[in-house]
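Visitor: Here is the input, now give the coordinates:
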Amino acid sequence: MKPIQKEDLNQEIFDIYDEYVHSKINRRDFVNRLSVYAVGGLTVSSIMGFLLPNYAAAKRYTMEDDRLFSEYVEYDSPKGAGKMRGLLTRPAGQTGKLPGVLVVHENRGLNPYIEDTAHQAALDGFIAFAPDALTPFGGYPGTDDEGRTMQATRDREEMLQDFIAGYEMLVKHEGCTGKVGVVGFCFGGWISNMMAARIPELPASVPFYGGQASAEDVPGINAALQLHFAELDTRVNEGWPAYEEALKANNKNYEVHFYPGVNHGFHNHSTPRYDKEAAELAWGRTIAFFRDMLK
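Guide: Sure thing, here's the model as predicted:
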């Protein structure tokens, strides 16, 4: 049987997948709804196998990459979760201090894609830190399904405080200039918006297709924002007009980019929602933004 290609699947399948990965439907409903599309040589199992992340094939960097100095470090949770853990990575051989980037994962813990993103930020000239909100459960469990289930049991406000504490740890790190920005994806996009509202000294925040801060939170934003949205991501995008109205009303510094014809998660190179052109453009904009704002 010919391998499935992205163009073999219609948009409804990607929309169903989006509902599943954001816990709007359970696995049984996911399978049942996909069965409608199991025609013309497609099977439910083959569709699922194509949609779900393939980290082994997509992994770009390892802890042993000689271009990087990478380690897992711990820091204290301010909300009683004990020690938190995350990936700290920076260019190998770096002697001077670098600006920092906090990388915030999706709704499933510190998976290999987010680790790759932190490593890429380091290769782009930053000291990057990617905390794992699943540390209280032993960390990312190895599969996204288990990770989502685990993360759903944690309080969002407590996780936000844990990421803020990770930011504060990076600001004080001996290898950091003290200038730190945040980039986050999906759930991490919401965290990025909320960190902008909660941390008065935050210089820059880059949410990728993340839930927006409330209008009541917007006055507290001092950070410059660069926001990235996928055209086909109607679930997240419906909150943008009200958010933009609040940003404008409060004279906030922001820029926004919409990427045509792509889905939520287009930056994630481990799933078929990945769009190479849009992902590279968005990441290039992100790095240029941080280089400008974290001087």
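
Visitor: Every contact and neighbour count from this point should use C-alpha atoms.
Guide: OK.

Visitor: how deep is Leu9 tucked in, by neighbour count?
Guide: Using other Cα atoms under 10 Å, Leu9 has 14 neighbouring residues.

Visitor: do the same with Thr95
Guide: So Thr95, with other Cα under 10 Å, has 8 neighbours.

Visitor: Same question for Gln11.
Guide: 13.

Visitor: contacting residues around the residue nearest the centre of the chain?
Guide: The centroid of the chain falls nearest to Phe185 when counting by Cα atoms, centre = their mean (2.2 Å). With contacts defined as Cα atoms under 8 Å, 6 or more residues apart in numbering, the neighbours of Phe185 are Val104, His105, Glu106, Pro207, Phe208, Tyr209, Gly210, Gly265.

Visitor: secondary structure element for the residue in the chain sticking out farthest from the centre?
Guide: Largest separation from the mean C-alpha position in the chain: Gly40, at 35.0 Å (Cα atoms, centre = their mean). Assigned by DSSP states H and E, Gly40 falls within no helix or strand.

Visitor: any idea how far it is from Tyr17?
Guide: The spacing between Gly40 and Tyr17, counted by Cα to Cα, to the nearest Å, is 20 Å.

Visitor: And this one, please, so the two structures can be compared:
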Amino acid sequence: MTIEVKQQSQPSTSQRPIPQEAFDWYDEYAHGLINRREFMTRLSGLVALGMTMSTLTAALMPNYAQAEQVSFNDPDIHASYVKFNSPKGHGECQGYLAKPSKLEGVAPVVLVIHENRGLNPYIKDVARRLAQQGFVAFAPDGLYPLGGYPGNDDEGREMQKSMDKSKLEEDFLAAAAFLKAHELSNGKLGAVGFCYGGYIVNMLAATIPEQLNAGVPFYGTPADPSLQRNVKGPLSLQFGSLDKRVNATWPDYEKILKSNNADYEAYIYEGANHGFHNDSTGRYVEETAELAWKRTLAFFNKHLTS
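Guide: Now for the predicted structure:
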């Protein structure tokens, strides 16, 4: 099943002066299509038109102080770092486990998968948000074999880019198996991921379709075409209408899902950019992000708690 929702979202005041091409350039830069010098050169053209570089960079670059919706000191949750083994990947790996502090017995579990830059503060906060809603959330740090998320996204992107792609994917497959079998798990596994993490959710849905009980890829590209015929769902796919790069992959992927008779729903939010859920940058649109997150929680409650 496909559901396309046109959610009219108005950007915040801080976003309105920023031309759409600046967001498009940031997406190209963040995904390695242009280097930092080219990105800054393009922005300087907007400075020449009367905008300040500080306004542009403040709107485009992450400010993780804005991304903490649930404090790591929140008494309703307990968070810690936990190691797991990835024998086909990088061996010893580590992730951030967040659970309700008053949990008794077992609960549904959700794997939280970061973007192409490691386990940054925004992704850890997403894990805490899930724990606050009664889930046991686990957010692996794909960069752990290289020392972990370095504290800034630019270096994190370069580190992740240097890693063996297949081994990194094996690490997330191992994390999924670890979490599903965890002593706190009720046996139902969900996964939510953003950007690269959205791709990983699609990869999990194609690689371990029987083990993944619910997947929510936010603006993620599909798995390798050789695997897509395996996808059964349930999936709840989230897209921003302005995300040309990712959206170009959706029509063909949707055809595969339909031919598979997969259980899926898809939401396309009008006026939203790639990364619209990430509240640390100017791409964030609160109304759209909250709606997408409300749907994500409802989807997990439907498929992981019954």
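
Visitor: just to revisit the earlier point, now, the most widely separated pair of the contacts of Phe185 of structure 1?
Guide: Across the contacts of Phe185 of structure 1, the longest distance by Cα to Cα is 13.7 Å; it joins Val104 and Gly265.

Visitor: Looking at those two, which is more packed in?
Guide: For Val104 of structure 1 and Gly265, the more surrounded residue by other Cα under 10 Å is Val104, and the numbers stand at 30 against 23.

Visitor: Which residue of structure 1 sits opposite Ala176 of structure 2 in the alignment?
Guide: For Ala176 of structure 2, the aligned residue in structure 1 is Tyr167 (criterion: TM-score structural alignment).

Visitor: quick check, that match in a helix?
Guide: Yes: judged by DSSP: H, G, I helix; E, B strand; the rest coil, Tyr167 of structure 1 forms part of a helix.

Visitor: Map Tyr254 of structure 1 across to structure 2 for me.
Guide: Match for Tyr254 of structure 1 (TM-score structural alignment): Tyr264.

Visitor: ok, now Thr62 of structure 1?
Guide: Under TM-score structural alignment, Thr62 of structure 1 pairs with Ser71 in structure 2.

Visitor: show me the contacts for its match.
Guide: Going by Cα under 8 Å, 6+ apart, Ser71 of structure 2 touches Asp125, Arg128.

Visitor: May I have the secondary structure class of it?
Guide: Here Ser71 of structure 2 is recorded as coil under three-state DSSP.

Visitor: quick one: it and Gly193 of structure 2, what's the gap?
Guide: Distance from Ser71 of structure 2 to Gly193 of structure 2, by Cα to Cα: 21 Å.

Visitor: again, but for Ala205 of structure 2
Guide: 12 Å.

Visitor: Of these two, give the one with the bigger neighbour count.
Guide: Taking neighbours as other Cα under 10 Å, Ala205 of structure 2 and Gly193 compare with Ala205 leading, 28 against 25.

Visitor: so where do the strands sit in structure 1?
Guide: 68-76, 83-91, 98-104, 127-132, 176-185, 204-208, 224-230, 254-259 (DSSP state E).

Visitor: and Leu160 of structure 1, which of those strands is closest to it?
Guide: Evaluated over those, closeness to Leu160 of structure 1 peaks at strand 98-104, with 10.1 Å, by Cα to Cα.

Visitor: Where does that closest one end up in structure 2?
Guide: Using TM-score structural alignment, strand 98-104 of structure 1 pairs with 107-113 in structure 2.

Visitor: Tell me roughly how far that stretch lies from structure 1 on average.
Guide: Mean deviation of stretch 107-113 of structure 2 relative to structure 1 after superposition (mean Cα distance after the TM-score superposition for structure 1): 0.3 Å.

Visitor: neighbouring contacts of that stretch?
Guide: Contacts of stretch 107-113 of structure 2 (Cα under 8 Å, 6+ apart): 123, 126-127, 130, 134-140, 175-176, 179-180, 184-194, 197-198, 200-201, 304-305.

Visitor: ok, now with 6 Å
Guide: With contacts defined as Cα atoms under 6 Å, 6 or more residues apart in numbering, stretch 107-113 of structure 2 is touched by 135-139, 185-186, 188-193, 197, 304.

Visitor: Need the max-distance pair from those.
Guide: Asn186 and Gly197 (23.3 Å).

Visitor: Which of these two has more residues huddled nearby?
Guide: Gly197 (25 against 17).

Visitor: Excluding chain neighbours, what is closest to that one?
Guide: Spatial nearest neighbour of Gly197 of structure 2, excluding adjacent residues (Cα to Cα, 6 or more residues apart in numbering): Ile113 at 4.6 Å.

Visitor: how close does the one you found get to Arg229 of structure 2?
Guide: From Ile113 of structure 2 to Arg229 of structure 2 the distance is 23 Å (Cα to Cα).

Visitor: likewise Arg245 of structure 2?
Guide: Noted for Arg245 of structure 2: a distance of 22 Å to Arg229 of structure 2, by Cα to Cα.

Visitor: Likewise for Gly198 of structure 2?
Guide: Distance, Gly198 of structure 2 to Arg229 of structure 2, using Cα to Cα: 18 Å.

Visitor: now do Ser44 of structure 2
Guide: For Ser44 of structure 2, the distance to Arg229 of structure 2 equals 45 Å [Cα to Cα].

Visitor: can you check Tyr219 of structure 2 too?
Guide: If you measure Tyr219 of structure 2 against Arg229 of structure 2 using Cα to Cα, the figure is 20 Å.

Visitor: before we move on, what about Met203 of structure 2?
Guide: Here the criterion is Cα to Cα. By it, Met203 of structure 2 lies 11 Å from Arg229 of structure 2.
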